[in-house]
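Enquirer: I'd like to go over a predicted model; first the sequence, then the structure.
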Amino acid sequence: MAATDTFDDPPIPELLKRAGLLRRQGRFGSATQLLWARLESNASLIELCRKGSERIAGSEAILAQCDQKLEVARRCLDKPTRRWSFSCRWSFSCRWSFTFWEVLHEVDGLLLLVMPQAMLVPRALEIQQQFERRVTDARAALWLGTDRKNGPLPHCVRRLARLDTDGCCASTSPPLGGEELGYCRHVLRGALDTVNQQVDKTFWQLSINVSLQVFSTLMLLGVFIGSAFLLSQNFVEDWPHTLVRKGLLLIGLAGASGSIASNMLSKERFVVATGATSRYFAYHLMVKPVIGAFAALMLLFLERSRLLLSVETRDASSSADTGSAILHIVVNDNQAAFFTMVALAVVAGWSADRLLGSVMDKVLTRLLGQSEKVLPPPGPPVPPSEPIPEAQ
């Protein structure tokens, strides 16, 4: 044989002919490969159910639906790359990811209706284990029973696995009939749907939290750039004489940064509902920073009016009248006074929704108390006038 002779390349397996397996070779391709493996595992289960010995009424129609849904899931994974903006690309990928898992969950539920009984037993045990671990609300008592043993789900699992009440093997139990087996299949499908809803809810909440943290990081970087530009204007030493315009804007940005930082560190358990998810982003990325900026400015106004708070330097604290301020802070120079107000503004923006209510009540109480002090003392009572006698 000549040295240049080579053997023919073996044919590419059907699994590797998928466009996604050949194209996903980037840095983040490992996660996509796992999803493709999950798809092909479901495809092999469909073929096993189609060629199984048990024949169930309507199984061909159910398996045809499974094939169509798997094709939709493949298109979700193998979508073409397009040039969009960051927000559009994020919304598109998020929508496709939820579509993928929704379709895949439907395939898993349909396979329970046509799966041979021998293959159904390990799947039933897995569904019960996932249900007991993931579902902890009021639905658990409905499916598992009050004692978590006599509900419809444990009963169907015991009948399929031929177990007694104590969980011991009872091989002498009769096999399930057609009607009872169909009942167990539908119970398992309902339980699996409940588990998938809980998993999707957790994944949706995690997705919203991570997205809010990413967008909050970008907003906080923008606030840092704007604050650095304002600090370069050399008005810190003249604080608080240069309060108007630049000072108000910088204190407002500090309050907004506190609200944005709270978005980055807190993990909200959002109520998952159909639609209206953009309102979460509008509230946390627009409403909360504005409320934080308002709370910071409110704190600054209170400091200037000496109603609740005063920040003074050591030279001016001896001659300045702090009024009725509850909290009196004395620092070394004007620069320290300025950065003290910035720190207080960040704290006010962090807890603006809880701070504003209590601060408003205290301010109103102070204003009413001071207004009672300046009212003039009451005069002597005026005697009632004598009635005029009627004319004769």
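Expert: Perfect, thanks for sending it.

Enquirer: contacts, neighbours, all on C-alpha from now
Expert: Noted.

Enquirer: quick one, strands of this protein?
Expert: 309-313, 327-331 (DSSP state E).

Enquirer: with Arg74 as the reference, name the closest of those strands.
Expert: The closest of the strands of the chain to Arg74 is strand 309-313. By CA to CA, the value is 62.3 Å.

Enquirer: compute the inter-axis angle for the closest one and strand 327-331.
Expert: 20 degrees (axes from the mean of the first three to the mean of the last three CA atoms, to 10 degrees).

Enquirer: just to revisit the earlier point, highest mean neighbour count out of the strands of the chain?
Expert: Highest mean neighbour count of these: strand 309-313, a mean of 21 (counted as mean count of other CA atoms under 10 Å).

Enquirer: show me what it is packed against.
Expert: helix 288-305, strand 327-331, helix 334-350 (3 or more CA pairs under 8 Å, 6 or more residues apart in numbering; DSSP states H and E).

Enquirer: dump the ones you listed into JSON lines; add distance to Asn196 as well.
Expert: Listed next are the helices and strands packed on strand 309-313 as JSON lines, based on distance: least, CA to CA, whole Å:
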{"stretch": "helix 288-305", "distance to Asn196": "33"}
{"stretch": "strand 327-331", "distance to Asn196": "54"}
{"stretch": "helix 334-350", "distance to Asn196": "36"}
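
Enquirer: quick one: the strands of the chain as TSV, columns for distance to Glu132 too.
Expert: Listed next are the strands of the chain as TSV, based on distance: least, CA to CA, whole Å:
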stretch	distance to Glu132
strand 309-313	54
strand 327-331	53
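
Enquirer: the structure to be compared is supplied as follows:
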Amino acid sequence: MTDTASARPTPVRSLLKGRFGWFFVGRTVDLAGSSMTTVALALAVLQASGSAADLGIVLAANMIPTLVLLLVGGAVADRVRRRTVLIVTNLATAATMAVLAVILITNHYDLSVVAGLALVNGGVSAFSQPALRGIVPELVERHDLQRANALLASSQNTVRILGPMVASVLVATVGGGWALAADAATYLLAAAAFTRIPGASRPPAANKALWRDLVDGWSVFRSMRWVVIMTISFALVNAFNVGPWNVLGPQVVSGNDGAVGWGTVQTVRAVGLLVMSVVAVKIVLRRPLRDGRLWGTLAGVPLLAVGLSGDAWIVAAAAFVGGLGFTVAAITWESTLQAAVPEESLSRVAAYDDLLSYLAIPLSQLAVGPLAATYGAKKVSLVCGIAFMVVCVAPLLNRDVRNLRT
């Protein structure tokens, strides 16, 4: 199903000693902070307020500005040095986390203040995401992109397993405020690592109005038909997957095997993500979009397991397989985008890709509950799993997607 070949990529040890090495360190620490923040902030707000409504407001405040400002963030990352964007955004996140920590440690919790800080944090994220996606081609050779993204995926999946665990322990032992203080420290360390990247980005080229950059970015995005097709596919994949998996998955599995059963499923899935990201460091896929789409169909298997069974051990096994497929799909897409899109437009194209893909997520989360109430959670999961696999391979009907090589 895949073509593997030795394209003489740079050895991992040499890759990690170069400019990419400092980015890898900074990105790993950054991801550790992000994975801790998601859990620590949620638990800290619940610990301080005891209100699920407060938590919903804080999480919404964090997500909304990311969606609103994402395109602006992409334009900024294409106008100035992406290295600078990453340093500034990590310092800004460290500051907001530190203020949150002080508020909670001193028992001065106030919903409006915490939500306001979450709003700022979400806005900062809108600038860091496009810069992170755009900077990798500046740090490695074209033939090393897949290997570099596989290394980044390996660190990401590792900290996704460890980060929430560490955050939970900190909240339980020393309190949510101190857990957020630890988060703030990780962002400071990430910023320090990014300062060590020598000559990471091209000189600034901000000689046009920002709105003109946004229009030009849209023109580049729209002109690359295979990018548009893939983005539509990702939006549909999110629509059929995110809501059913995050809402119906725990409902069905917990109903059969309790909360521990669902926790086990998530852990096993994370192991699948990590295993394949490590394996992906060793292989080169010559038709990445074709191979990524074929592997990506495996990510629909967990929904089929929820719909057909719902038993924790069956869903966990399916989630492991799904994790393998999801990882290949993500790495091949990121590498292809970085290799094929002009560097000066990459962050803007990535921002349009992210925004249009993400918009389907809240719609999926809102729709899945009523659908499950009408047709049953298992039936909806099964249909969504089948639909997921169909929309995953549908882009292969396009010749550009099917035959694109890197």
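Expert: Structure's in. What do you need? Computed from a prediction, not measured in an experiment: that's the story for all the values here.

Enquirer: TM-score of the superposition?
Expert: After superposition, the two chains reach a TM-score of 0.24 (TM-score structural alignment, normalised by the length of the first structure), with 142 aligned residues with a CA RMSD of 6.3 Å.

Enquirer: which one of the helices and strands packed on strand 309-313 of the first structure lies nearest to Glu179 of the first structure?
Expert: Comparing these under CA to CA, the one sitting nearest is helix 288-305, at 56.7 Å.

Enquirer: which parts of the closest one are buried?
Expert: 288-300, 302-303 (16 or more other CA atoms under 10 Å).

Enquirer: what's the angle from that helix to strand 309-313?
Expert: Computed by the same axes, to 10 degrees, the angle between helix 288-305 of the first structure and strand 309-313 is 70 degrees.

Enquirer: tell me the angle of helix 288-305 of the first structure relative to helix 334-350?
Expert: Orientation of helix 288-305 of the first structure against helix 334-350 (the same axes, to 10 degrees) gives an angle of 140 degrees.

Enquirer: could you say what helices and strands helix 288-305 of the first structure packs with?
Expert: Looks like helix 288-305 of the first structure contacts helix 248-265, strand 309-313, helix 334-350, helix 352-373 (3+ CA pairs under 8 Å, 6+ apart).

Enquirer: redo those as TSV? Include distance to Gln128 of the first structure.
Expert: Shown next, in TSV, are those (distance: least, CA to CA, whole Å):
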stretch	distance to Gln128 of the first structure
helix 248-265	35
strand 309-313	59
helix 334-350	43
helix 352-373	43
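
Enquirer: which of the ones you listed is buried the deepest?
Expert: By mean count of other CA under 10 Å, these have helix 248-265 as the most buried, with a mean of 25.

Enquirer: can you list contacts of it?
Expert: Applying CA atoms under 8 Å, 6 or more residues apart in numbering, the contact partners of helix 248-265 of the first structure are 212-214, 216-217, 219-220, 223, 227, 230, 284-285, 288-297, 300, 341-343, 345-352.

Enquirer: apply 6 Å and report the result again.
Expert: Gln213, Ser216, Lys288, Pro289, Gly292, Ala293, Ala296, Leu297, Ala345, Val346, Gly349, Trp350 (CA atoms under 6 Å, 6 or more residues apart in numbering).

Enquirer: any idea how far the nearest residue to the first one once chain neighbours are set aside lies from Gly226 of the first structure?
Expert: With sequence-adjacent residues excluded and distances taken as CA to CA, 6 or more residues apart in numbering, Gln213 of the first structure is closest to Met264, at 4.6 Å. For Met264 of the first structure, the distance to Gly226 of the first structure equals 19 Å [CA to CA, to the nearest Å].

Enquirer: for Thr365 of the first structure, which of the helices and strands packed on strand 309-313 of the first structure is the nearest?
Expert: Of all these, helix 288-305 sits nearest to Thr365 of the first structure, with 13.5 Å by CA to CA.

Enquirer: tell me the angle the closest one makes with helix 248-265.
Expert: Using the same axes, to 10 degrees: helix 288-305 of the first structure against helix 248-265 is 130 degrees.
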